[in-house]
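Here you go, sequence then predicted model.
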Amino acid sequence: MTTVRLAEESRHARAFERAARTYHDASRLQAEAARRLADLWPLSDVLNIKAERSSPLRILEAGAGTGHLTTALVQKFLAARSALDLPSPTRLHLTVTDLSSAMLDEARRRLAATFGDALPPDLTFVPAAAEALSRIPEVREKAPYDLISAASVLQWVADPAALFRDWAELVRPGGYVLVSVFGPDNLTEIRELSGGGLPAPEPNAWGAILGPDYELVTLECDTIVEHYPTPRAVLAQLRATGVNGLPVQECGETAQTTDASGNTSAPYPARTLRTRAGLAAWEDAYRERFSDADGRVTLTWTPVRFLARRTGN
């Protein structure tokens, strides 16, 4: 792993450690993305097979954060088990992972508060990066999994194709991976003014990125425009959800969009926001370019979600 990549992962981890207490309530869009993602998984079919074989349902979640997707998956499991009139001993083994220990602590607390005694007892929390899961003993010992899920995580992964190859060792043939990411036009307002941002494939590229180990089953895309009273409120929202942990260059600056001559093409690169004058100029430009008819400013998200089936017998 290069020095730059280590710096990126360290910055990313610190951003989410700081945001652990604010993330859950601030991440409205991520919560909705998690709920819609869970809807893609054909759980009833899987549970019928598991009940016939008297084997537990095994789920591995990467980058769980404070538990938005975890909550949605547990709710779906409990509802499906009840609707199918399966015996209550039909078990769920859930392994929840995140790079941030603080995020996992929040997830553990919130899951206990939400489900109480209904929370599946076989619930394991493991601090780990999504890229490292195939090398973690606590993760490997419960493989193969029926589902590996990751909501709003893969945008932080440098090589998603390599990640899916690693996960192929953990998910059973016929099992699923369930993923939500963001498209290349995500946070377009921030990109246009300040450059940087995280690289993202076009939505139709995910089938090729998954590779021969998977068959793409479902792919969905949205464009969601949020409205805020001020540009400063946009920044506060991004900080509250840890999105300020963007890739960095070796010099420590936020990575910028550059032209062929190496010049920054964004009019207000991140370093200009460190001064009052620079921040004020950035806010003025944001209002001028991205105000709506009511005088609020916009922030655009482009969520992408997909379900893929592990090939093989």
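Nice, I can see it.

C-alpha only now, for contacts and for neighbours.
Will do.

so residue 300 sits in a strand?
Yes. Assessed with DSSP: H, G, I helix; E, B strand; the rest coil, residue 300 lies in a strand.

Next, the contact list for it, please.
186, 187, 188, 189, 223, 224, 225, 226 (C-alpha atoms under 8 Å, 6 or more residues apart in numbering).

Tell me the buried residues in stretch 191-201?
Neighbour counts over stretch 191-201 (16 or more other C-alpha atoms under 10 Å) mark 191, 192, 193, 194, 195, 196, 197, 198, 199, 200 as buried.

neighbours around residue 240, how many?
A count of nearby residues for residue 240, using other C-alpha atoms under 10 Å, gives 22.

which residues in this structure form strands?
Ranges of strands in the chain, per DSSP state E, are 57-62, 92-98, 123-127, 145-151, 171-182, 214-221, 224-228, 297-301, 303-310.

Rebuild the contacts of residue 300 as JSON lines, extending it with distance to residue 3 and neighbour count.
Supplementary listing: the contacts of residue 300 in JSON lines, determined by distance: C-alpha to C-alpha, whole Å; neighbours: other C-alpha atoms under 10 Å:
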{"residue": "186", "distance to residue 3": "27", "neighbour count": "21"}
{"residue": "187", "distance to residue 3": "27", "neighbour count": "18"}
{"residue": "188", "distance to residue 3": "28", "neighbour count": "17"}
{"residue": "189", "distance to residue 3": "29", "neighbour count": "18"}
{"residue": "223", "distance to residue 3": "35", "neighbour count": "14"}
{"residue": "224", "distance to residue 3": "35", "neighbour count": "14"}
{"residue": "225", "distance to residue 3": "36", "neighbour count": "12"}
{"residue": "226", "distance to residue 3": "36", "neighbour count": "13"}
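
which among those gets closest to residue 308?
Closest approach between the contacts of residue 300 and residue 308, by C-alpha to C-alpha: residue 223, at 21.8 Å.

Second structure follows, compare the two:
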Amino acid sequence: MGDVEEQPLDKRKARLSFGRAAQHYDEAAVLQHEIGRRMLERLDFVRHQPGVILDIGCGTGVATEALMKRYPKAQVFALDFAMPMLARTRKRGRWLRRPRCLCADLDHLPLADQSVDLVFANAALQWSTRPAQAFADISRVLKPGGLLMFSSFGPDTLKELRAAWSEVDGRPHVHNFIDMHDYGDTLMAAGLADPVMDVERMTLTYTDAMRLMREVKIIGAGNADVSRSRGLLSRQRLVEVCAAYEQFRDADGRLPLTYEVVHGHAWGAVQRKVDGETRVSVDVLRAGR
């Protein structure tokens, strides 16, 4: 238990997609920004004053700027693998206090061991090709007693789109998302302490399937499976998938698109020597403990 399988993702394709999406990302990423806002609210219940923060998958820097305002004395690093996203993040904050931007892959964090007090990752870790290693690397960079807070997406995400495409062809058209329980096991296997997981379902609705798929593409979340079809989709194929999607139209005449949002947090382990033995525990930093 604990080792999530490697994900067959084309990182180059995903990076290019997010790069192209940067200019209009904030207009379409309503759900991602709402998830980030809810994650920030969860920090209200944590007694933790980080000196160094890492925002993984920062995108255009909306959450990065909110973290800078919440923790005005902290040094904030913003990491993304798409340079056009970082170009927008770099403008966040004030002239004398900007985030330090890192163009890097979340599977290979370019930070020293035990150097970060808070790792914040909103809707980013589903783009890891090696989730077990990604969490192990997060555990490595977290200081003892540091906090990881993240969100990702579970298997029911885009289930309607997956079902519609399955009626058209047998190729993968939707990301392979990881189950909440597997995330929890992976956190423990990475050596992170006291993991807490929960899930919520959020649904966006659209007037037509073509607009729905266009918006998924605008936010850079198009299909990046390595076994995807590499050619352009024919108009006939798009017409067929739009027709298949009609089975989900609700009583209000809208087409739903489901997101299974996985939330998780855990703590950097603290090593203490007791009677000559090294034992692992965690600092009690949360309210009410």
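Nice, thanks for sending it over. Just so you know, these numbers come straight off a predicted model, no measurement behind them.

quick one on the thing from earlier: just flag the most distant two among the buried residues of stretch 191-201 of the first structure.
193 and 200 (18.2 Å).

so where do the helices sit in the second structure?
11-21, 25-28, 30-42, 62-70, 83-89, 131-141, 159-166, 180-189, 209-218, 235-245 (DSSP state H).

quick one: contacts of the longest one?
Residues lying outside helix 30-42 of the second structure but in contact with it, judged by C-alpha under 8 Å, 6+ apart, are 62, 63, 67, 122, 123, 149, 150, 151.

Tell me the one of these nearest residue 13 of the second structure?
residue 123 (17.6 Å).

Counterpart of the closest one over in the first structure?
Mapped onto the first structure by TM-score structural alignment, residue 123 of the second structure lines up with residue 152.

I'd like to know how far its match sits from residue 122 of the first structure.
25 Å (C-alpha to C-alpha, to the nearest Å).

In terms of neighbours, single out the busier of those two.
Legend: neighbour count by other C-alpha under 10 Å for residue 152 of the first structure and residue 122, higher for residue 152 (22 against 11).

which residue sits closest to the more buried one in space, ignoring its chain neighbours?
Sequence neighbours aside, residue 181 is the residue nearest to residue 152 of the first structure in space, at 4.9 Å (criterion: C-alpha to C-alpha, 6 or more residues apart in numbering).

Please apply the same query to residue 191 of the first structure.
residue 197 (6.3 Å).

and if you look at residue 232 of the first structure?
residue 283 (7.2 Å).

neighbours around the equivalent of the one you found over in the second structure, how many?
Aligned by TM-score structural alignment, residue 283 of the first structure pairs with residue 242 of the second structure. Neighbourhood size, residue 242 of the second structure [other C-alpha under 10 Å]: 20.

what's the spacing between residue 242 of the second structure and residue 39 of the second structure?
34 Å.

same thing with residue 249 of the second structure?
Per C-alpha to C-alpha, residue 249 of the second structure is found 31 Å from residue 39 of the second structure.

neighbour-wise, which of these two wins?
residue 39 (20 against 16).

Counterpart of that one over in the first structure?
Matched to the first structure by TM-score structural alignment, residue 39 of the second structure sits across from residue 37.

any idea how far its match lies from residue 22 of the first structure?
In this view, residue 37 of the first structure and residue 22 of the first structure are 22 Å apart by C-alpha to C-alpha.

Same question for residue 83 of the first structure.
In terms of C-alpha to C-alpha, residue 83 of the first structure sits 35 Å off from residue 22 of the first structure.

Between these two, which has more neighbouring residues?
Of the pair residue 83 of the first structure and residue 22, residue 22 is the one with more neighbours under other C-alpha under 10 Å, namely 16 against 10.

Just give me the match in the second structure for the more buried one.
In the second structure, residue 22 of the first structure lands on residue 24 (TM-score structural alignment).

give the contact list for its match.
Residue 24 of the second structure neighbours (C-alpha under 8 Å, 6+ apart): 218, 219.

One more pass at 10 Å, please.
The contact partners of residue 24 of the second structure, taken as C-alpha atoms under 10 Å, 6 or more residues apart in numbering, are 60, 218, 219.

Pipe these into CSV and attach distance to residue 33 of the second structure per row.
Listed next are the contacts of residue 24 of the second structure as CSV, based on distance: C-alpha to C-alpha, whole Å:
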residue, distance to residue 33 of the second structure
60, 10
218, 15
219, 11
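
Specify which member of the residues you listed is nearest to residue 8 of the second structure.
Using C-alpha to C-alpha, those come closest to residue 8 of the second structure at residue 219, 20.2 Å.

and the closest one, how many neighbours does it have?
24.

Okay, the aligned partner of it in the first structure and residue 30 of the first structure: tell me how far apart.
The equivalent of residue 219 of the second structure in the first structure is residue 241 (alignment by TM-score structural alignment). Note on residue 241 of the first structure: its distance to residue 30 of the first structure, by C-alpha to C-alpha, is 9 Å.
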